[in-house]
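A.B. asks: sequence and predicted structure, then a few things I'm wondering about:
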Amino acid sequence: MFQTFDDLSDPSCGAPHAALLRAELKQLSLDGFLVPRADAHQGEYVPPHDCRLQWLTGFSGSAGTAAVLMDDAAIFVDGRYTIQVREQVNMDVFPAQHLINEPVTDWLAARLKPGQRIGYDAMLHPVREVRRLQSVCDKAGAELVALDQNPIDAVWKDRPEAPVGAVALHSEKLAGRSASDKISEIQTAIAAKDAGACVLTQPDSIAWLFNIRGSDVTHNPVPLSFAVVPASGKPSLFIDGRKLSNSVRETLHALVDVEGPQGFKAKLADLGKDGASVMIDPSLAGQGIADAIVNAGGKLVEAADPVLLPKAIKNDAEIEGARAAHLRDAVAYAKFLCWFDDIAPSGELDEIGAAEKLEQFRRETGVLKDISFDTISGAGPNGAICHYRVSRKSNLMIPVGRPFLIDSGAQYEDGTTDITRTLAVGEQSAEMKRHFTLVLKGHIAISSARFPLGTSGAQLDTLARIDLWKAGLDFDHGTGHGVGAYLSVHEGPQRIAKTGTVPLKPGMILSNEPGYYPAGEYGIRLENLELVTEPSGIEGGERPMLGFETLTLAPFDLRLVDRDLLSDAERDWLNAYHDKVLSQLSPLLDDKTLTWLEEATAAI
């Protein structure tokens, strides 16, 4: 299977590993050290080789930071992980803090003393973050010390090797554009910023630009590498040569100069010695990259990664690929839902069994490359953990009488999917149906929204929450994230969230996933992927409006819907969506699954 169910966390590691780190810091004359959940590429997913935060604390979530002083420490996570962190981390060693309510900078400001030296790995902290840390240290009279070598690496005796996953070429037919065409576009953007070159650190940006895919990190088909793209001339790709077959290397050589990772810092120094103006994204590029350029005499041009927006706006080939991938995935998902309804009411199905069966149905398509993330298979209280990862230790039987949450996705060469459904197992209470329907109303509000050019995800986010807010409820995560084209299941810059300030544009794909999570009881989340459509007129209106095309094709569980809470327009939307699901899937299903789907999509 693509998913394993090994227990990745060990709360008991916190005390001994913190002691090892503090002993190393003492040798380095440091009074503290910062440990982000990050690698040098600042991607969301990092290989085991770089899971330093997990080694130190036991926390396996996708975002977080630990701060370690000689007599104090803490771990900082966002709202997705407030439950998980307390289960995976020894709170006596690393008390948990909410990184929004008490960010690392505030915690340090309350504790730093004049003359203290706080270390950080200069490749793991982006430039913008280091500025905030520097300001705190300056005010306290402390020194922020950039380190070339991470002290954790010196005491992590069984550290895994760096990944050397094979790189594959991504066909132009699926990409929709040649790599040379993409390079020309990005070079034009670099020149427009009066920069001589740009440094790319994001694995999915590099994969998109050069039409390559990799296998260095779990479930995301990206190669870990760096790239330097000049405003004119041949780019340079810095990647471990063991990842490249002869044929892949030959194809790449026509586009780029291929060098080993050890040549990256030397290239930055050469740019600096030439006095070049080098473009970096201060939110993504490690401080060590900026230092290598500036210390050699170069200048920085700070701007967003120029690949992010073109990558986010899918072309016709990528859009058709997404539609095909979602239709294929929907057939597998319908088979799973039919099977689940047969098995789950017995009370003999567990979380792992559900995740395994769903992956099996996707494998039966014959073209599954991977799942797009570890399936979140949450029964009862585990469903209330937003990013729950089931392990053999945490695995629960799926109870009758409570909703079951399953969030999953697939990687196909023509597209990436991500879908969440909350399913009724047995009779559900009126309160459960009420919560489900309030979440569904928010989902429908996003899906049916029309909005003018220039509208950001932050402006839409309230639509998903307003009915929950009226009931005194909310959820602690964004409403939607961007999704790549056989790339990362979470991509920027587009998102539907309070922090989603980038205007949405036709061709972007985003998730629509409001939720509600009563702690210790159950979780509800309803997620489809949405394609931003071209602007079109509305009868009687003055301006053309953008909208969404729903790509995901799977029924919502009508047994959890309180029909009285839906407006006529919301019922019409739900019936129309279910008509679409039935009509598109009917020719592709076996008799048993079709019979099940006909009932599951019956009009209300």
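C.D. replies: Thanks, I have it.

A.B. asks: CA atoms for contacts and neighbours, from now on please.
C.D. replies: Will do.

A.B. asks: tally of neighbours for Asn575?
C.D. replies: A count of nearby residues for Asn575, using other CA atoms under 10 Å, gives 16.

A.B. asks: pull out the buried positions in the helix or strand that contains it.
C.D. replies: Assigned by DSSP states H and E, Asn575 belongs to helix 568-585. Residues 570-571, 573-575, 577-582, 585 are the ones in helix 568-585 that count as buried (16 or more other CA atoms under 10 Å).

A.B. asks: what about versus this one:
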Amino acid sequence: MTFQTFDDPGGQGDHAARLAQLRSQMAQDGIDAFIVPRADAHQGEYVADADARLAWLTGFTGSAGFAIVTRDQAGVFIDGRYRVQVKEQVDPAHFTPVPWPETRPSNWLRQSMPAGGRVGFDPWLHTRKEIEAMERGLAGSGLGLIAAEHNPVDAIWADRPAPPVGQARPHEIAFSGETAADKRARLAADLRKHGQAAAFLSLPDSISWLLNIRGNDLPKNPVVQGFAVLSDSGHVTLFSDPAKFDDDLRRFLGDEVSILHPDGLTAALLDLTGPVRIDPATAPEAAFRLLERASTRIMPAPDPVIMPKSRKNPAELRGMREAHLADGVAMVRLLAWLDRQPAGTLTEIDVVKQLEEYRRVAGVFDISFDTICGAGPNGAIVHYRVTQGSNRKIGTDDMLLLDSGGQYRNGTTDITRTLPIGSPPAETIAPYTAVLRGMIGLTQARFPVGVTGAHLDALARQYLWQQGMDYDHGTGHGVGAALCVHEGPVRISRASDLALQPGMILSNEPGYYREGSFGIRIENLVIVTEVEAEENRSMLGFETLTLCPIDTRCVDRGAMARHEIGWLDAYHAMVRDALSPYLDPAERDWLDRATRPLRD
């Protein structure tokens, strides 16, 4: 089974010609600019081939960003994770990378267009929150923000792929820990409590979690794409291609779940009785406009599934622990294999393929994202994706950054390890040690109930900051239980205002990237847990899920505090005890060496 391809879907085609076609279509539609987002109508990180408009138009394949095309400019807006990648993927003769969020799109439009210009957007591809922010930013500019009746990119995309119709399947109670009927009843009671007649759901992972189903519509994310309406009685109307649901699954869902084709969504929203709960941060602007057209009372509020989904129950936590045990075995086998290979004989693709084979044996049915395997300068590309064109032979003086994960029936994994191939380059020792110390500092954090990810973010960066270093991505993201590897709304970043709660699972992944030279990132997944405190105050901390040695060849032991070395030695002892029974003698020998205590 092959999980990852190594072509470059964003790089195929004449993007200059597509840009010219789009401008011609815009002129026919009477608009002077058009916004092309990365997102689809469900606002997920991953999109189906049919919805990969940004990649098709520009060549940029990152998981976040957007383009704005005017009559004479085409800006590709990217955040700090993609500053290097975008320069390698877009044609600078036609597309200009724009740093975002430093540059607000409304300000860019003000500077790029004359007053009276018409800025078009597809209301199905933007949330209400996004559109309201853009309207505020354009206020007084003389520019008009116009909801397009038809997407001009779709109009010129002659060979656009068909929407996915992946087969859906039940997610067993042993993994979910709660029946779909109980979930629906619990959330329906909350709707009644707040005087809401129904809730509109647009996030596929919310719908999949609520109904205890999983699917194959998107690679690497086992969700069923669709929209849903949850009524205050607990009934769910699911708008998804009926071909995805066989008779057994329909019986599993029961009579309180109706399945309609997505073509029926517009009429259903126009007929919906309010008040309707709908999330301005995740639901498409088009849904709001349909409800407003019908004069239906709207109650803006967060998706009611998001928070229950983020707080994993005991069965979900058990499944995640089991998945990480299996994944740890696969990772150790990969790392032991890697150390056995003659120096200079492997490429990045060789490593990716071997890791996927070990994970296949461990029980994965898919990877949880395209494996990031970056050697030397490729490691400095935060979300690097190896292709046949970029594939690099791993040299004897390279740092190798390996960020990967698997989708198991009982859980989702995400792990990063960075290791030297041969002797560690001298310039990597200080940043590697600072990254490791930051990861340990966050892992050991104890904090009161009510603390947010923004409060904790600096713990992972402090040792980098002391040396004038930093990284341009968040420190941690939420992770789903046998769902999406990137799960909102919880995260650890300077922009997070959500309090951490027991049962949430997050990544802990500080890093450092030197463009053109190397990248460093160390990542474990952690569970938010309740911890004992001496005073009468509720306190939280973290339990580590990930089971895999952390390479110590780049560690400056003299720079580490005694308690940090103590944590690392204890972690390695836990890894050794957990994984050794599943390894052959040679692999156990390797693990014994890799987890040898640092403390004298």
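C.D. replies: Done, it's in. These numbers were taken from a predicted model, which means no experiment stands behind them.

A.B. asks: TM-score of the superposition?
C.D. replies: The TM-score (TM-score structural alignment, normalised by the length of the second structure) is 0.98; 597 aligned residues with a CA RMSD of 1.2 Å.

A.B. asks: that older thread, redo the buried residues of helix 568-585 of the first structure as a markdown table? Include distance to Glu302 of the first structure.
C.D. replies: Converted to a markdown table, these look like this (distance: CA to CA, whole Å):
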| residue | distance to Glu302 of the first structure |
| --- | --- |
| Glu570 | 45 |
| Arg571 | 48 |
| Trp573 | 44 |
| Leu574 | 45 |
| Asn575 | 49 |
| Tyr577 | 44 |
| His578 | 47 |
| Asp579 | 49 |
| Lys580 | 46 |
| Val581 | 46 |
| Leu582 | 49 |
| Leu585 | 48 |
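
A.B. asks: map Asp590 of the first structure across to the second structure for me.
C.D. replies: By TM-score structural alignment, Asp590 of the first structure lines up with Asp584 in the second structure.

A.B. asks: tell me the contacts of its match?
C.D. replies: Counting by CA atoms under 8 Å, 6 or more residues apart in numbering, Asp584 of the second structure touches no other residue.

A.B. asks: which residues of the stretch 201-350 of the second structure fall in strands?
C.D. replies: With DSSP state E, counting those that start in this stretch as the criterion, the stretch 201-350 of the second structure has strands at 213-214, 227-231, 236-239, 257-260, 276-278, 298-300.

A.B. asks: mean distance between the second one and the first structure after superposition?
C.D. replies: Between strand 227-231 of the second structure and its aligned partner residues in the first structure, the average distance after superposition works out to 0.6 Å, using mean CA distance after the TM-score superposition for the first structure.

A.B. asks: doesn't Pro163 of the second structure lie inside a strand?
C.D. replies: No. Per DSSP: H, G, I helix; E, B strand; the rest coil, Pro163 of the second structure lies outside any strand segment and is coil.

A.B. asks: against Lys267 of the first structure, how distant is the aligned partner of it in the first structure?
C.D. replies: Aligning on TM-score structural alignment places Pro163 of the second structure opposite Ala162 in the first structure. As judged by CA to CA, to the nearest Å, Ala162 of the first structure and Lys267 of the first structure stand 22 Å apart.

A.B. asks: between these two, which is the more surrounded one?
C.D. replies: Taking neighbours as other CA under 10 Å, Ala162 of the first structure and Lys267 compare with Lys267 leading, 16 against 13.

A.B. asks: next, name the residue at the spatial heart of the second structure.
C.D. replies: Residue closest to the average C-alpha location in the second structure (CA atoms, centre = their mean): His486, at 3.1 Å.

A.B. asks: number of nearby residues for the nearest residue to Cys198 of the first structure once chain neighbours are set aside?
C.D. replies: Spatially, and ignoring its direct neighbours in sequence, Cys198 of the first structure is nearest to Met279 (4.4 Å; CA to CA, 6 or more residues apart in numbering). Per other CA under 10 Å, the neighbour tally for Met279 of the first structure reads 29.

A.B. asks: what residue of the second structure matches up with Met279 of the first structure?
C.D. replies: Aligned partner of Met279 of the first structure by TM-score structural alignment: Arg277.

A.B. asks: so its match sits against His194, correct?
C.D. replies: No. With contact defined as CA atoms under 8 Å, Arg277 of the second structure does not count as touching His194 (9.5 Å).

A.B. asks: for the lengthiest helix in the second structure, name the packing helices and strands.
C.D. replies: Identified as the longest helix of the second structure according to DSSP state H is helix 314-340. Applying 3 or more CA pairs under 8 Å, 6 or more residues apart in numbering; DSSP states H and E, one finds that helix 314-340 of the second structure contacts helix 173-176, helix 348-362, strand 411-412, helix 562-579, helix 585-594.
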